[in-house]
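Asker: Provided below are the primary sequence and the corresponding predicted coordinates.
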Amino acid sequence: MKSFLTIPLTFLLTSLIGIPSSVDAWGAEGHKAVGQIAQNILQPDVESQVAKLFQDKSFGGKLAPASLWADTIKKQKGSPFAFWSAPLHFIDTRDNPGKSCSVDEERDCPDGVCVVGAIANYTTQLDCENGFDRDTRDIALRFLTHFFGDITQPLHVCGRSKGGNDVPVTFDGRKTNLHAIWDTQIVRKRLQDFDNSLDKYIAFLTSEIQNGTYVSEKDEWVACDTPSRRRRRDTSTILKRAKATTRCPLSWATDTNEINCPFVWESIDENPNLDLGQGYYKAAIPFVDKQLAKGGYRLGTFLNSILTKKC
């Protein structure tokens, strides 16, 4: 798959029709959580490789600060990544969320310009075996650090009402939209359970992965088969076999998309005037916790697989 930098501008302009007005999945807190969880499970040699690849000193060689870059540059005037990179943050599924959910690559992303295609594309560029230079690999790592978070946000794998951007809702008495509460408000309210400390929340999620609630299921998070065919396997083998394809990101997008049926949409469809900062928020917490943990674990496991190579 060729670099998105070589895609004709006219093609990208056409592909932008109908994109959501806001595509900052998880907001800063969520993306930093995904990046730091991944950092927490990196092997020492991989941690060193990550630090060497990042050339922006403001990242400090770390994934968490780098995870915000892709959202910043897509809006930045004069950036070579502005505008055209926006549709890479999501996949507009043409299903019927709330009643039936599915992800179909040919139907929903036939041109590869979506988060599923982006993860496959930048995986190819990051892999040193493919001969890309350091600058290209650096940019690929920045995008991947962000997109591994995007693909776990349910409304970034949903085409209904522009991923919920066009759905007005109330959250703790304030008017907003459905996409925004999943991006930001739910996560920020969740931080109140951890003294408004993102570090404490990240430590909690990391612990749940390493020796808590998620231990028994984390291998499934990085598997790239449908649930009916999934078997326990060595995770590095799974990721190596699936690199440079859409198999893994498509599987992960499907997993995320399922949260839209019925949870994300059911309450809104039944009662559009419901304040989602109450019962809906409490019911959403387990989903949000797990999705952020999945993003971080997948990213860390992926990098442990692909950056251990000696090219």
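Answerer: Noted; the coordinates are in hand.

Asker: Please count neighbours and contacts with C-alpha atoms only from this point.
Answerer: Will do.

Asker: Cross-check the contact I'm expecting between residue 263 and residue 99.
Answerer: No. Applying Cα atoms under 8 Å, one finds residue 263 not in contact with residue 99, separated by 10.1 Å.

Asker: alright, now check it against this:
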Amino acid sequence: MFPKITIIAVLAGCTARAIAWGAAGHEIVATIAQIHLHPSVFPTMCAILNFTSPNPSEPPCHLAPIAAWADTQRPKMPWSAQLHYIGAVDDYPSQTCAFPGPRGWEGAKGANVLGGVRNVTDILLDWVVANKAGTVSEYTAANEALKFLVHFLGDMHMPLHLTGRDRGGNSIPVLFSGRKTNLHSLWDGLLIAKALRSVPPQYSRPLPYPQIERSLRGAIYDSYVRMIMWEGVLGEWEQDIPDWLTCPAPASASSATDDALICPHHWATPIHALNCELVFPPALDQPPYNDTRPPPALEQFAQASFSVAADPFLELDTPEYSGVITEGWVIEKLLAQAGLRLAGVLNYLFAEFEDEEARRDLRVGF
């Protein structure tokens, strides 16, 4: 069996794109990761984040407050914009769905979200090695790398951040419950907002798992996290989670970003496929909806709302579209995969183990 990222669940003890998932989505990913962190991760992680908690009954620091930091820094760090997405250029028409195709990806090689995940992980790994050797004394580089890692893992699990088609859906106006928006913004936040309104009332009460409850912060999405954990991570997906964290052997790694422990391209490939299978409905390629995209010269000005009232827009809050996403728990699974993979990377980087075999072992349990 190939090595797998350690995710010991110690619950018993350069064109700017729309923000992936929105702040709530990124914080949900970070909270799911928080639940699965090894206790030995916290001293190092919290020192990097320069955070201490006055309440010993709570985790000493939390990932959620820094989950959207990378988006807030884009104006100050314009070079980072291209690291939030990857523009596949040969994945349309949907029958091809190449990732990448013959022309690869738009932009400079490695300057994308997959390269971003790889780069900041390597920065943190080098910092850990140097810190253990006593050769570093400052945390600035590690602090930024950790914040970027938390964010990029979330971005990578938003399907429209993996395609260059129609600017990742930004150029496709649609309706959702009669509200004019665009395809990217729909996946960015509106689908999560609808899911939050649909959580069964029993999840407003604490679960009988203190390990989960300690990671919740009284946020609007707490009940949603409880539902994902109870029905998904502890329920329907429990047997699938080892596969979520497995990477190919180095000889079969399909990208320079991947190795046997951390493999963003391998993880992203089935997420990208959702663009061809589900995210872009076939009706968008047929009249009259294929005529609603702004002219190429105006794409840079495309916003979430489009002002030409006479143009028809496809309604996507329907049983055939949003209903399939809801029934299939598509959004919830993507958020859970992002959170568990983030926890796996952080545990690999920061957890203390007696030997390398234990470090590479995969144990998910309560």
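Answerer: Everything's here; your move. Remember, predicted model here, so these are calculated numbers, not experimental data.

Asker: neighbour-wise, which of residue 263 and residue 99 of structure 1 wins?
Answerer: Neighbour count, other Cα atoms under 10 Å: between residue 263 of structure 1 and residue 99, residue 263 has more, with 16 against 11.

Asker: Regarding the counterpart of the more buried one in structure 2, what is its secondary structure?
Answerer: Using TM-score structural alignment as the criterion, residue 263 of structure 1 maps onto residue 278 of structure 2. For residue 278 of structure 2, the assignment made with DSSP: H, G, I helix; E, B strand; the rest coil gives helix.

Asker: about what we covered before: anything in contact with each of residue 263 and residue 99 of structure 1?
Answerer: Common contact partners of residue 263 of structure 1 and residue 99 (Cα atoms under 8 Å, 6 or more residues apart in numbering): none.

Asker: what residues are up against the aligned residue in structure 1 for residue 81 of structure 2?
Answerer: Counting by TM-score structural alignment, residue 81 of structure 2 lines up with residue 86 in structure 1. Contact analysis of residue 86 of structure 1 by Cα under 8 Å, 6+ apart lists 16, 23, 74.

Asker: switch to 7 Å and redo it
Answerer: Shown in contact with residue 86 of structure 1 (Cα atoms under 7 Å, 6 or more residues apart in numbering): residue 74.

Asker: What of the one 4 residues further on?
Answerer: Contact analysis of residue 90 of structure 1 by Cα under 7 Å, 6+ apart lists 114, 115, 150, 151, 156, 157.

Asker: separation between the match of residue 81 of structure 2 and residue 252 of structure 1?
Answerer: Per Cα to Cα, to the nearest Å, residue 86 of structure 1 is found 20 Å from residue 252 of structure 1.

Asker: repeat for residue 221 of structure 1
Answerer: 8 Å.

Asker: These two: which is more packed in?
Answerer: For residue 221 of structure 1 versus residue 252, neighbours defined as other Cα under 10 Å are more numerous around residue 252 (25 against 19).

Asker: Map the more buried one onto structure 2.
Answerer: For residue 252 of structure 1, the residue aligned by TM-score structural alignment is residue 267.

Asker: quick check, its match in a strand?
Answerer: No. Counting by three-state DSSP, residue 267 of structure 2 falls outside a strand, being helix.

Asker: Sticking with the closest residue in space to it that isn't next to it in sequence, tell me its helix or strand.
Answerer: Leaving aside its sequence neighbours, residue 267 of structure 2 sits nearest to residue 244 (Cα to Cα, 6 or more residues apart in numbering; 7.5 Å). Residue 244 of structure 2 belongs to helix 241-245 when assigned by DSSP states H and E.

Asker: what do you get for residue 27 of structure 2?
Answerer: Going by DSSP H and E, residue 27 of structure 2 is in helix 22-35.

Asker: How far off centre is that helix?
Answerer: Computed by Cα atoms, centre = their mean, to the nearest Å, the chain-centroid distance of helix 22-35 of structure 2 equals 9 Å.

Asker: Thank you kindly, that will do.
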